[in-house]
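Engineer: sequence unknown, structure follows:
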């Protein structure tokens, strides 16, 4: 025979046929939308490096979450920018802190209609910009654990559903789990930034959250992007400490790690499509080099195809809109 009996193109002959055999399906229910809320501001502040993303005043959070919820997005992740910073990041675990106020406001207005996740870290709150406290000119891992645990408990008191520790301190999941349980918050889940890499893709976020380190870098606690086996050890360690969801961060350049995590571990897997991924697409789109919606759909679909159950993304709102329209 001059032609093969099996022609894979037969399953691509029409849009409906392609839909019928589609293996990976992306929906708004796969997405988690980050929100930046800043203390003591009255109007929104545009983030120049992340077009369409803004720092919100507390008064705007309810309307923002309403928009997110109406788009079918089931979860938010709150990041706070405080008015005052100090060496211990005390605003992070202040029961009247900006994140705690935002959590309480969302809980009061939405009840259980949306999952409230909060970044549990110190970098936005420390005067040094580091994710832990400094001792002898370096981040003190063990001293930082107590403060991260206090932060998670304070967020839980405000009404948080899920603590998302991103500091990459050894033992942070166990410290937070123990503290939450001791304070009666055994139902609060933990989604750790289990394998968070020291990435150049974070640069726009540091602008958005005002958390660039005042000295040095984060190479001593964030993972080198060259080490896949080490990433799996980080994931396994968090699982052993009692985490509920593990996260790979960033996402697009780390699809192999998302896939390997899905293959190895029977646990929900999240991926964080970070600020640099967002900024690159926005910049190329504004220059007319790519179609923003089509590239966004392809990127998010590839992250899900790799094995992510949920995706934290700055494209959450725009992606949910074009999914609803298509």
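Structural biologist: Cool, got the structure. What you are looking at is a predicted structure, and each value in this text was computed from that prediction instead of being measured.
Engineer: alpha carbons only for contacts and neighbour counts from here, please
Structural biologist: Will do.
Engineer: where exactly do the helices run in the stretch 1-150 of the chain?
Structural biologist: 15-20, 61-70, 98-110, 141-158 (DSSP state H, counting those that start in this stretch).
Engineer: Check which residues of the next helix-or-strand element following the last one are buried.
Structural biologist: With elements assigned by DSSP states H and E, the helix or strand that comes after helix 141-158 is strand 162-165. Using 16 or more other Cα atoms under 10 Å as the burial criterion, the residues of strand 162-165 that qualify are 162-165.
Engineer: Closest one to residue 238 out of those, please.
Structural biologist: Distance to residue 238 across the buried residues of strand 162-165 (Cα to Cα) is lowest for residue 165, with 10.8 Å.
Engineer: before we move on, back to that, so which of the helices of the stretch 1-150 of the chain is nearest residue 319?
Structural biologist: Nearest of the helices of the stretch 1-150 of the chain (Cα to Cα): helix 61-70, 11.2 Å.
Engineer: what distance separates the closest one from the centre of its chain?
Structural biologist: How far helix 61-70 lies from its chain's middle: 18 Å, per Cα atoms, centre = their mean, to the nearest Å.
Engineer: Roughly how far does residue 324 sit from residue 298?
Structural biologist: Remark: distance between residue 324 and residue 298 (Cα to Cα, to the nearest Å) = 16 Å.
Engineer: again, but for residue 115
Structural biologist: Noted for residue 115: a distance of 26 Å to residue 298, by Cα to Cα.
Engineer: Those two: which has the busier surroundings?
Structural biologist: Higher neighbour count among residue 115 and residue 298: residue 115, with 20 against 13, using other Cα atoms under 10 Å.
Engineer: Show me where the stretch 201-326 of the chain has its strands.
Structural biologist: Listed in chain order, the strands of the stretch 201-326 of the chain (DSSP state E, counting those that start in this stretch) span 245-249, 269-273, 310-313.
Engineer: Using JSON lines, please lay out those strands together with mean neighbour count and distance to residue 179.
Structural biologist: Listed next are those as JSON lines, based on neighbours: other Cα atoms under 10 Å; distance: least, Cα to Cα, whole Å:
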{"stretch": "strand 245-249", "mean neighbour count": "26", "distance to residue 179": "18"}
{"stretch": "strand 269-273", "mean neighbour count": "26", "distance to residue 179": "23"}
{"stretch": "strand 310-313", "mean neighbour count": "24", "distance to residue 179": "26"}
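Engineer: another structure for you, compare them:
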């Protein structure tokens, strides 16, 4: 009679692969590098409005000179891209939003300023009318209704102005129907065939945007809400349909926004489409983490853990206000 071979208990010791830092590094399933970072910055045209944003500790509104310094810092740290958000003069905002495609609006001036000092840095922009809209909406409003097709026409003009200014990567964040196809066609027709589109394909009507609205001067100015064009936070399938549509219309990359509360969407998008997938760790996420870190309630490790979660969920990159802090730490 053959005696059975019994493996010693426990047969599998998973802790063997956690024993030392070097072994843990060897078996790490995902990693975080500066290549995974896009740094959002705020650029103001209002004298005296620069400086730290109270609801986003450590984040500042910048002058054009400040934007240049940020671009130089990004290049030195190996951050591949920055995303420019304009803080514009409230007195110059209108219901027709014509400043959105003015070649000399603060956003386009910032694109040129950044390219002047860091020509190889990828410059991403935001395409939505809210920075220049008197009522705070991403689209044109008539009698309380956000008009889809008229907004798309305005967004096309905005996109062409940004491409002319030197933007490399356009980020339509408006969530209007059909805007990706219209932008792609207009860019091709205007000779901007190499300008890429990173679509905010699944942007949710979230409560996590509050500090961002402080940063761009929109807090308290929004008439109504954005629930008729941003995705219901309850709807996973709808978000996937939005992503499928934008990819079919010519988006080169897609984004989920916000980030950590929607990691299930990130994973589903990457698994289903295999396209370059990004997430935006939005202002509310940043403020919660940074506030807790500064109060001693969390360690700085929480910053890195949060970004690794995006990578594990399938994200190729993350827009994060932590970008320079992370890049500096990764340098060491």
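Structural biologist: Thanks, I have it. From a predicted model like this one, the values you see are computed outputs, not experimental measurements.
Engineer: Drop the TM-score for these two in here.
Structural biologist: After superposition, the two chains reach a TM-score (TM-score structural alignment, normalised by the length of structure 1) of 0.96; 323 aligned residues with a Cα RMSD of 1.2 Å.
Engineer: Just put the strands of the stretch 201-326 of structure 1 in JSON lines and tack on distance to residue 237 of structure 1.
Structural biologist: Shown next, in JSON lines, are these (distance: least, Cα to Cα, whole Å):
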{"stretch": "strand 245-249", "distance to residue 237 of structure 1": "10"}
{"stretch": "strand 269-273", "distance to residue 237 of structure 1": "15"}
{"stretch": "strand 310-313", "distance to residue 237 of structure 1": "21"}
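Engineer: and the gap between the aligned partner of residue 302 of structure 2 in structure 1 and residue 278 of structure 1?
Structural biologist: Residue 302 of structure 2 maps onto residue 295 in structure 1, with residues paired by TM-score structural alignment. To residue 278 of structure 1, residue 295 of structure 1 is 11 Å away according to Cα to Cα.
Engineer: Residue 89 of structure 1 too?
Structural biologist: Distance check for residue 89 of structure 1 against residue 278 of structure 1: by Cα to Cα, it reads 28 Å.
Engineer: of all the strands of the stretch 201-326 of structure 1, which lies closest to residue 103 of structure 1?
Structural biologist: Closest approach to residue 103 of structure 1 among the strands of the stretch 201-326 of structure 1 is made by strand 310-313 (17.9 Å; Cα to Cα).
Engineer: For that closest one, what is the distance to the chain centroid?
Structural biologist: Averaged C-alpha coordinates place strand 310-313 of structure 1 at 7 Å from its chain's average position (Cα atoms, centre = their mean).
Engineer: okay, that strand sits on what stretch of structure 2?
Structural biologist: Under the criterion TM-score structural alignment, strand 310-313 of structure 1 matches residues 317-320.
Engineer: The matching stretch vs structure 1, average offset?
Structural biologist: The superposed stretch 317-320 of structure 2 is, by mean Cα distance after the TM-score superposition for structure 1, a mean 0.5 Å from where its aligned residues fall in structure 1.
Engineer: What are the contacting residues of that stretch?
Structural biologist: Stretch 317-320 of structure 2 has contacts (Cα atoms under 8 Å, 6 or more residues apart in numbering) with 35-40, 277-282, 286, 307, 310-311.
Engineer: again with stretch 100-114 of structure 2
Structural biologist: Contact with stretch 100-114 of structure 2 is made by 43-45, 64-65, 67-68, 71, 84-88, 99, 123, 125, 129, 131-132, 154, 157-162, 165-167, as judged by Cα under 8 Å, 6+ apart.
Engineer: do that again at 6 Å, thanks
Structural biologist: With contact meaning Cα atoms under 6 Å, 6 or more residues apart in numbering, stretch 100-114 of structure 2 is reached by 45, 64, 68, 71, 86, 132, 157-158, 161-162, 165.
Engineer: Kindly reformat these as TSV containing neighbour count.
Structural biologist: Listed next are the contacts of stretch 100-114 of structure 2 as TSV, based on neighbours: other Cα atoms under 10 Å:
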residue	neighbour count
45	20
64	21
68	21
71	27
86	26
132	27
157	17
158	25
161	20
162	28
165	19
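Engineer: and of those, the nearest to residue 117 of structure 2?
Structural biologist: residue 68 (6.3 Å).
Engineer: Map the closest one across to structure 1 for me.
Structural biologist: With TM-score structural alignment defining the correspondence, residue 68 of structure 2 maps onto residue 62 in structure 1.
Engineer: ok, now how distant is that match from residue 79 of structure 1?
Structural biologist: 15 Å.
Engineer: Now do the same for residue 215 of structure 1: its match in structure 2.
Structural biologist: Residue 215 of structure 1 maps onto residue 223 in structure 2, by TM-score structural alignment.
Engineer: and that match, how many neighbours?
Structural biologist: Residues near residue 223 of structure 2, counting by other Cα under 10 Å: 12.
Engineer: quick one: it and residue 205 of structure 2, what's the gap?
Structural biologist: Here residue 223 of structure 2 is placed at a distance of 15 Å from residue 205 of structure 2 (Cα to Cα).
Engineer: How about residue 107 of structure 2?
Structural biologist: Applying Cα to Cα to residue 107 of structure 2 and residue 205 of structure 2 gives a distance of 24 Å.
Engineer: Comparing these two, which residue is more hemmed in?
Structural biologist: Applying other Cα under 10 Å to residue 107 of structure 2 and residue 205 shows that residue 107 carries more neighbours, namely 29 against 19.
Engineer: Quick one: end-to-end length of stretch 80-92 of structure 2, please.
Structural biologist: End-to-end for stretch 80-92 of structure 2, by Cα to Cα: 33 Å.
Engineer: Buried residues, it. List them.
Structural biologist: Per 16+ other Cα under 10 Å, stretch 80-92 of structure 2 contains these buried residues: 80-89.
Engineer: Same list, these, but as TSV with distance to residue 237 of structure 2 please.
Structural biologist: Listed next are those as TSV, based on distance: Cα to Cα, whole Å:
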residue	distance to residue 237 of structure 2
80	32
81	30
82	30
83	28
84	30
85	30
86	32
87	34
88	36
89	39
